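In: structure for the following, please:
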Amino acid sequence: MPRTSRPSHQPVTREARPARQPPVEHPRVLAAQLYELHRTAGAGEEYLERWPGDAELYGVLQFAETNASRLADAEAYRQGARLRVMLAEWLRRLADPLQLRAIDDAVSGGVSWDQLALDLRFVGRDGEPTAGSAHNSRSRLYVRVHGQPDDRRQPKVARLIEKRTVDARLARAQVIETEDARYPAMDAAARTLLGHFESGEILGDPDDDFWWSELANVVDDRRDASERANLVVYVRGAVHETYAYARCTDQPPTTTDQARQVLEAAAALVGAAGAGT
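Out: Predicted coordinates:
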């Protein structure tokens, strides 16, 4: 009898893993649900007065663990345990960035990796600190904090993420440099557009002029290169908003030839601005 071949599966690379998403509910909502379980089970009991408050996640977890046996109903006990699981996951996610910054501050402040290994309890059988383990732990923590959900928590992936971050920063710097050089033209286009819009020559949605309002608010407030480069976002939004409303209402976007030329010139200007902003 011929052997049937097993279906082939796409291999998972060593740099990626299935994404691990955070719990759906906000931690305060989970804490409030946990309190309701205890309030229902222990109505009138003094221990409820020790509830730490929905925002104190660590205190909520301690309270819920200490008083778990008070949930006598089996379903309530199971639900309480599940809520504790999800709250603990939120607490871990909130604590990871704090520990990463603490480690980096310690290293930049002159603390050795040997000392950090002792602090983090990375020691060998001989009781000596294993600095490499502490450093690898920091790398995995870096992946958890700065990586994508499907990045594997491995030291080499931390290096890939650091490179990804540097590349993104360099690309953003290039965009800022390019757009800042175009700022005089963008600023002139923004002010001319606003003049025609305010005079009623450029069509606007009377119920939703978000981008025109934003453009008017920011045009006089571009203080540094990043803000000057970002003006293109508001000009593009106002132009797109006008053309979209014109299509929806089957109206021309402008009422005068001069306004039409200004709008078309601005559209051409932002169309050449690139997608990086």
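
In: from now on I want contacts and neighbour counts done on CA atoms only, so please keep to that.
Out: Fine.

In: what about A72, which SS state?
Out: coil (DSSP: H, G, I helix; E, B strand; the rest coil).

In: sorry, that was for P252
Out: coil.

In: how about it, nearest residue that isn't a chain neighbour?
Out: Computed as Cα to Cα, 6 or more residues apart in numbering, the closest residue to P252 that is not its neighbour in sequence is A246, at 5.9 Å.

In: to compare against the first, here's another:
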Amino acid sequence: MDAAAVVGELRQLHEDAVDPNVERMPADEEIFGALLYAEKHANALRRLPSEQQRAAALKRVKLWQFLSEQSEVHQARAVNDARAVGAEWQELAPVLAVKAASAAYNKARRLQAAALMEDSPEAEPVRRTPEAVLATEQRRIRQQEAERRAEEAAQQRHHLLMPVAQRLLQHRDSLLLDEDAEYWLDEVAEVLSNCSTPIQTVSLSRYLAAVVRALTNAERHTARPAATTDDARLALAAVAEFVTTEPRSRQSDQSDSPRHDSRR
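Out: As a prediction, the model looks like this:
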């Protein structure tokens, strides 16, 4: 949510109501102060129609909810920093407004659920229990390790991948290209022009696999060979052999459809 924009909308309602004190309202970025002002001067909106008064109150609710969620994220990070410099759970108990070290630990784990969602907003919601947070953290560590291994493997194969891709592009005019094959070859050419990082190498491998799938489908549907010259056939065979030996986890998340391009 663009909280500053919502504060700006709230400010506009106060201006529309000719609030005599609106110039004292804190800046849009000062959400907490602006909310305190809006709460204190809510009566100034009585000149507005009831629909606008209701809209202003709902914006305040929305902004307080935003602050509540953000406070948990930042408190979780503060707890992590405190632990990193040696703070014990017993020391954290009073500042977390609990009585025992175990309660401080459990509260910190619940706060961590908010931090995990902030780091990966597209992920599934994390239940606010220590067990659920721990399981989520471990799962993400495994995912990160898998990604790291895939990138390392891609880097090791980089010296083989580049000439294979370049050779296929050299014989592009001798390939049976439909819309999908054209699209993925364009993606190959774009990445190949500046392919230097492990992530780019992984992307290049995926796009080559998509080219092979598209050409195979075109060949099946038209009953015509995907390559019309011997050199093109050899280039395509080299690519097909390369992507066939790629780790399955790196091929499986690439859709046949151009709409699923992970870089866009």
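
In: one step back: and the helix or strand containing the residue nearest to P252 of structure 1, what does it pack against?
Out: Using DSSP states H and E, A246 of structure 1 falls within helix 231-249. Judged by 3 or more Cα pairs under 8 Å, 6 or more residues apart in numbering; DSSP states H and E, helix 231-249 of structure 1 is in contact with helix 183-198, helix 210-218, helix 257-271.

In: ok, and which of those helices has the densest surroundings?
Out: Ranked by mean neighbour count, those are led by helix 183-198 with a mean of 18 (mean count of other Cα atoms under 10 Å).

In: ranges for the helices of structure 1?
Out: Taking DSSP state H to define them, one finds helices in structure 1 at 27-41, 57-66, 74-108, 113-119, 131-146, 155-181, 183-198, 210-218, 225-229, 231-249, 257-271.

In: among the ones you listed, which is nearest G204 of structure 1?
Out: Closest approach to G204 of structure 1 among those is made by helix 231-249 (5.8 Å; Cα to Cα).

In: what residues sit buried inside that closest one?
Out: 231-232, 234-239, 241-243, 245-246 (16 or more other Cα atoms under 10 Å).

In: now the angle from that helix to helix 155-181?
Out: Relative orientation of helix 231-249 of structure 1 versus helix 155-181 (axes from the mean of the first three to the mean of the last three Cα atoms, to 10 degrees): 80 degrees.

In: hmm, who's touching helix 231-249 of structure 1?
Out: 179, 183, 186-187, 190, 202-205, 209, 211-212, 214-215, 218-219, 222, 252-253, 263, 266-267, 270-271, 273, 277 (Cα atoms under 8 Å, 6 or more residues apart in numbering).

In: any figure for the gap between R142 of structure 2 and D186 of structure 2?
Out: Per Cα to Cα, to the nearest Å, R142 of structure 2 is found 33 Å from D186 of structure 2.

In: whoops, I mixed them up, A209 of structure 2
Out: The value you get for A209 of structure 2 to D186 of structure 2, if Cα to Cα is used, is 13 Å.

In: next: Y207 of structure 2.
Out: On the measure of Cα to Cα, Y207 of structure 2 and D186 of structure 2 end up 9 Å apart.

In: now swap in Q166 of structure 2 and tell me
Out: Q166 of structure 2 is 12 Å from D186 of structure 2, by Cα to Cα.

In: do V95 of structure 2 as well
Out: V95 of structure 2 is 57 Å from D186 of structure 2, by Cα to Cα.

In: so which bits of stretch 67-83 of structure 1 are buried?
Out: Residues of stretch 67-83 of structure 1 classed as buried: A68, L71, A76, Y77, Q79, G80, A81, L83 (neighbour count, 16+ other Cα under 10 Å).

In: chain center to it, what's the gap?
Out: The chain centroid and the centroid of stretch 67-83 of structure 1 are separated by 33 Å under Cα atoms, centre = their mean, to the nearest Å.

In: try stretch 14-23 of structure 2
Out: Worked out by Cα atoms, centre = their mean, stretch 14-23 of structure 2 lies 39 Å from the chain centre.

In: what sits against the residue mapped onto S139 of structure 1 from structure 2?
Out: Taking TM-score structural alignment, S139 of structure 1 has R109 as its aligned residue in structure 2. Listed by Cα under 8 Å, 6+ apart, the contact set of R109 of structure 2 reads R128, T129, P130, V133, L134.

In: now for the first one: what does it line up with in structure 1?
Out: Which is R128 of structure 2. With TM-score structural alignment as the criterion, R128 of structure 2 matches R153.

In: ok, that match to V219 of structure 1 distance?
Out: 44 Å.

In: circling back to that earlier point, quick one: which of the helices of structure 1 is nearest R50 of structure 1?
Out: helix 57-66 (7.9 Å).

In: hmm, who's touching the closest one?
Out: 27-28, 31, 34, 50-54, 80, 84, 87-88, 91.

In: distance to E198 of structure 1 added to these, as JSON lines?
Out: Below are the contacts of helix 57-66 of structure 1 laid out as JSON lines (distance: Cα to Cα, whole Å):
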{"residue": "P27", "distance to E198 of structure 1": "46"}
{"residue": "R28", "distance to E198 of structure 1": "45"}
{"residue": "A31", "distance to E198 of structure 1": "50"}
{"residue": "L34", "distance to E198 of structure 1": "54"}
{"residue": "R50", "distance to E198 of structure 1": "60"}
{"residue": "W51", "distance to E198 of structure 1": "57"}
{"residue": "P52", "distance to E198 of structure 1": "54"}
{"residue": "G53", "distance to E198 of structure 1": "51"}
{"residue": "D54", "distance to E198 of structure 1": "49"}
{"residue": "G80", "distance to E198 of structure 1": "58"}
{"residue": "R84", "distance to E198 of structure 1": "56"}
{"residue": "L87", "distance to E198 of structure 1": "52"}
{"residue": "A88", "distance to E198 of structure 1": "54"}
{"residue": "L91", "distance to E198 of structure 1": "50"}
